[in-house]
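**Student:** Give me a 3D structure for the following:
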Amino acid sequence: MTTSSLIRDQKPGAARREGHPGIALTVIAACQLMVVLDATIVNIALPHIQDALKFSTTDLTWVVSAYTLTFGGLLLLGGRAGDILGRRRVFMTGILLFTFASLLGGFAQEPWQLLAARVLQGVGGAIASPTSLALITTTFPEGPERNRAFGVFAAVSAGGGAIGLLAGGMLTEWLDWRWVLFVNVPIGVLIAVLTPMYISESERHSGRFDIAGAVTSTAGMASLVYGFIRAADDGWRDSLTIGSFVAAVVLLLSFAFIESRAKEPITPLRMFADRNRSGTYVIMLSLAAAMFGMFFYIVLFVQNVLGYTPIEAGLAFLPVTVVIALGAGISQRFLPVLGPKPFMIVGSALAAVGLGWQALISSDSSYVGGVLGPMLIFGFGMGLNFVTLTLTAVSGVAQHEAGAASGLLNAMQQVGGSIGLAILTTVFGTASRDEAEKQVPDFLTNGSPEQKAEFAQTQQLPAPWGHDVLAQGISAAFIPAAAMAVLALATAWLVIRVRKSDLEALSGSAGPGVG
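**Tutor:** Okay, the predicted model is just below:
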């Protein structure tokens, strides 16, 4: 597919309401922000959710995992649905489903009710998110205008996690934990009202759903994510853990076999034939795996070790949003000149440095030295990467395949985050248990009678022993997180190439025959 043929495929008059591209972009970005931040907005509220609905500690992890697993598993289907049924129609369906699920979750009285709502949120997000990215490709022509739009979209995607933590802290402390879900309702309703006013329907492409491909890809990714989550709780030798990985391998191999023979595949395998696009998917998966874990464990550290309130914990993450936006702006400005590779290399290297610094964290670390400093380096690196990865993944893709391409990119981010968090949780659990065994003798010698009585009931060491256990576990968890960023760096260095056609496409100057 050449850049010129992509331009011929696009019909700007049918893809946007003339004169209001800024409003259209605001609507699309608002959807993405709502979907992305919901992966983290509940994190700070988890202790309050546990107390209110009587979750066990193990079951509480599913408040996060139920959303990310469903979201990641269904993204490919959501992208394909937009291609066939019309992107605006599918976009609105996802938004309304997500909004309804948020309302149900806010009224939950039992653990299963909240988990069911989180699953439904994941389904709605999986339908809306890839379609929102694809709508940009039909609303803005390739070149500087689309680069700016993707810059906004990527900044929202990258900063959504930090914004979710801040919003979660404010809503939990000022109102109630239920508002981390209720807040989506007015936003979702407003998006649903504005969408038909400012975003035109895309051209519908004839075809059928690749049901077999959709089922095997969704089930395979869900099984893979579940296997890692299960391993975090029950170990690698658990029969269900092993069974999940075996099922994932069988299902994903079946998916590849089906797609190679399907006339209208949900994910055209030729997308992976492009060297840069394949490298982009690997980098996205690796960095997302590191990013999700970073947010999760630093939240634990600032609240449980530094003693921050929910809103203080949320504010502690505000600087990372600023540097992500700064990095996104710089990459968007110079990407047409330098191409994607320099930003991927520098961004991944900075992410690895930040995570390596955080691996030095201890119970004596301060906010500035143990959290803020490394988080700023990490965040700036992620800002450089997200715009670059987004543009590279969809550049040169035909309009009728844009939904599948964006769905695959989003799937890499969500599934990567889910897998990464599960891996880090496994490392955290092992390291913290080992440290607890070392701390118990000193606790039994120096702890007060009241502390010993509480320990006998909860099996949880109090401060300062508990702080040492938590910090040691977090420190160990950041080692594989840094390794994931190094993998992204190696991929950027060895796989990504700077091509003249990419520079021309990014600058909007590609002529006929460029591809």
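**Student:** switch to C-alpha atoms for all contacts and neighbour counts from now on
**Tutor:** Noted.
**Student:** quick one: the helices in the stretch 401-515 of the chain?
**Tutor:** With DSSP state H, counting those that start in this stretch as the criterion, the stretch 401-515 of the chain has helices at 402-446, 449-458, 465-494, 500-507.
**Student:** Another sequence for comparison is provided below:
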Amino acid sequence: MSTRSAAPAAGPGSGAAGPPAADSRRWLILIVICTAYLMITLDVTVMNLALPSAQDALHFSNADKQWVVTAYALSFGSLLLFCGRLADLIGRKEAFVIGLVGFAGASAVGGASNSFGMLVTARACQGAFAALLAPTALSLLATTFSDPKERGKAFGAFSAVAASGGGLGLLIGGALTSGLSWRWCMYVNLLFAAFAVAGALTLLARQPRTGARMDIPGVVLGSGGMFCVVYGFSNAASHSWHATSTWGVLAVGGVLLVAFALWQLRAADPLLPPRVVLDRNRGGAYLTALIVGVGMFGVLLFLIYYMQTDLGYSAITSGVALLPMVGVTAVASNVGNIVVMPKSGPRPLVAGGLLLNAAGLAWLTRIGPDSGYATALLGPTMVFGLGMGFIYAAALRTGTSGVTPRDAGIASAAISTGQQLGGAIGTALLNTIAASATTDYLSSHVHAKPTAAQIHLATIHGYTTVFWWCTAIFAVGAVVCGAILRGGPLPAPAYAPAAKPAAPAETARS
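**Tutor:** The predicted model follows:
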């Protein structure tokens, strides 16, 4: 069987010839890739909505409930860099199929769970296979589309899925939990995975090995550091910043990540080559992913709390309320990739998108105990969706721009790592801010036992304080990322010379 390589290759000085022949089935491949990535993005918010029902069914405590989320985050965040390089090593088709089958199997076990331990184990396995699937999906996208115009359309569609998956997850999770059972929030992944596996086996051709090697010391240091950082921030969200299991683990994680960075500068085959992250555009894209990961929790977490706890919305009503934001995000990501990126590059999209996010969250600070959806929520969430569409349009495409085929997986993993690390930081930081603001409000406004109405006002004050902090985070991010990113369009991809014919034994294996 013949092989192909549709990857944008190295860059200047690569001895470029011309772009590889486009796969005639590339648009069908795009559907398969987007389906797989949608499954991952849906799973985060879908499972959050299913947690209360799962807790009632399996009889675990509130303290244990956090581990259903943390187990997934720990394995996902700590294994991303390793799995991104593994995809480059074993082949992207193989990694993609393994990730899909493994994620589906873990979802089936999770849905059938009859104990807390079984559910947590399944969630950890989901995170591990998601760590393989997420960067592989993005690197497949980057290596399948080489024509600049088609690349813009493909990344526009993928960006729409990535940016709107969380909101769609709220809708689907609410519908499944209300209409069927919390278990279907896990079982639904089997439908996505079955479609994607069938498509992958039918449409994806095996790509030549990239020549990548596994950096074992880098894996140990990088994965260990990410594990400690994600665990430390997750522990801070559920316990205290003063606990040894928070600051001590964070300190160890920081030391390991510093050691990882130093090792990457001297390793013969680094896990995360400095050439990938030190490029200004790609570095700016990774920083953008980190900032978005932190600030997103200002909307998808506290806004949901507000709608369901304070306004009395059901889970499915909350999901429907965010549909306009999802629609705007999808349109903006496509416009950004197809219209703006080829002319202006990522800088105006990232800086403008972050400023729009800041504006939307500043607008949300006007919420009150009796706010109406049309007057207080619709406008700011649509502004936020517009900003997210622009950001994802630029960040995902820029983060994989100009890398060699052997680095496509690890470059994709760096984007997902930024999002995961940002999410862990955001969960801990914003939960702490909200709790402190609520406590401070009660201590300064209430001098006896607080009434239900006063607690209600204090809670909303906590939400609005978080929204102001997220406003500042996005505004500062707009300045910093705008300064890092280069002006003008991304350089046109260069293409490596055609690979030499494979030896007979290798041809037989392919």
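**Student:** picking that back up, any chance of the helices of the stretch 401-515 of structure 1 in CSV with mean neighbour count as columns?
**Tutor:** CSV is the format used below for the helices of the stretch 401-515 of structure 1 (neighbours: other Cα atoms under 10 Å):
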stretch, mean neighbour count
helix 402-446, 22
helix 449-458, 12
helix 465-494, 23
helix 500-507, 20
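**Student:** what range in structure 1 matches stretch 27-47 of structure 2?
**Tutor:** Under TM-score structural alignment, the alignment places stretch 27-47 of structure 2 onto residues 22-42 of structure 1.
**Student:** got a list of contacts for that stretch?
**Tutor:** For stretch 22-42 of structure 1, contacts defined as Cα atoms under 8 Å, 6 or more residues apart in numbering pick out 16, 63-64, 67-68, 95, 125, 128-129, 132-133, 135-136, 149, 152-153, 156-157, 160-168, 180, 184, 187-188, 191, 194-195, 198-199, 296.
**Student:** from these, which would you call buried?
**Tutor:** 16, 63-64, 67-68, 95, 125, 128-129, 132-133, 135-136, 149, 152-153, 156-157, 160-168, 180, 184, 187-188, 191, 195, 198-199, 296 (16 or more other Cα atoms under 10 Å).
**Student:** Please narrow these to those residing in helices.
**Tutor:** 63-64, 67-68, 95, 125, 128-129, 132-133, 135-136, 149, 152-153, 156-157, 160-168, 180, 184, 187-188, 191, 195, 198, 296 (DSSP state H).
**Student:** related to what we said a few turns ago, and of the helices of the stretch 401-515 of structure 1, who's closest to Glu312 of structure 1?
**Tutor:** helix 465-494 (18.7 Å; Cα to Cα).
**Student:** could you check the angle helix 402-446 makes with the closest one?
**Tutor:** Helix 465-494 of structure 1 and helix 402-446 are oriented at 150 degrees to each other (axes from the mean of the first three to the mean of the last three Cα atoms, to 10 degrees).
**Student:** average distance between helix 465-494 of structure 1 and structure 2?
**Tutor:** Compared with structure 2 after the fit, helix 465-494 of structure 1 shows a mean deviation of 2.1 Å (mean Cα distance after the TM-score superposition for structure 1).
**Student:** Identify the residue range in structure 2 corresponding to stretch 189-202 of structure 1.
**Tutor:** Using TM-score structural alignment, stretch 189-202 of structure 1 pairs with 194-207 in structure 2.
**Student:** same question, stretch 366-378 of structure 1
**Tutor:** Residue span in structure 2 matched to stretch 366-378 of structure 1, by TM-score structural alignment: 372-384.
**Student:** in that stretch, what counts as buried?
**Tutor:** Across stretch 372-384 of structure 2, burial judged by 16+ other Cα under 10 Å covers 376-384.
**Student:** From those, pick the one nearest Val229 of structure 2.
**Tutor:** Nearest to Val229 of structure 2 among the buried residues of stretch 372-384 of structure 2, with distances taken as Cα to Cα, is Phe384, at 28.1 Å.
**Student:** what about that closest one, which helix or strand?
**Tutor:** In the assignment (DSSP states H and E), Phe384 of structure 2 maps to helix 378-399.
**Student:** what's the average distance of that helix to structure 1?
**Tutor:** Counting by mean Cα distance after the TM-score superposition for structure 1, helix 378-399 of structure 2 comes out at 1.0 Å.
**Student:** Just want the angle from that helix to helix 408-445.
**Tutor:** Inter-element angle recorded for helix 378-399 of structure 2 and helix 408-445: 150 degrees (by the same axes, to 10 degrees).
**Student:** Which secondary structure elements does helix 378-399 of structure 2 sit against?
**Tutor:** Under the contact definition 3 or more Cα pairs under 8 Å, 6 or more residues apart in numbering; DSSP states H and E, helix 378-399 of structure 2 sits against helix 148-179, helix 280-295, helix 323-335, helix 346-364, helix 408-445.
**Student:** export these to JSON lines and tack on distance to Arg92 of structure 2?
**Tutor:** Formatted as JSON lines, those follow (distance: least, Cα to Cα, whole Å):
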{"stretch": "helix 148-179", "distance to Arg92 of structure 2": "17"}
{"stretch": "helix 280-295", "distance to Arg92 of structure 2": "21"}
{"stretch": "helix 323-335", "distance to Arg92 of structure 2": "25"}
{"stretch": "helix 346-364", "distance to Arg92 of structure 2": "27"}
{"stretch": "helix 408-445", "distance to Arg92 of structure 2": "8"}
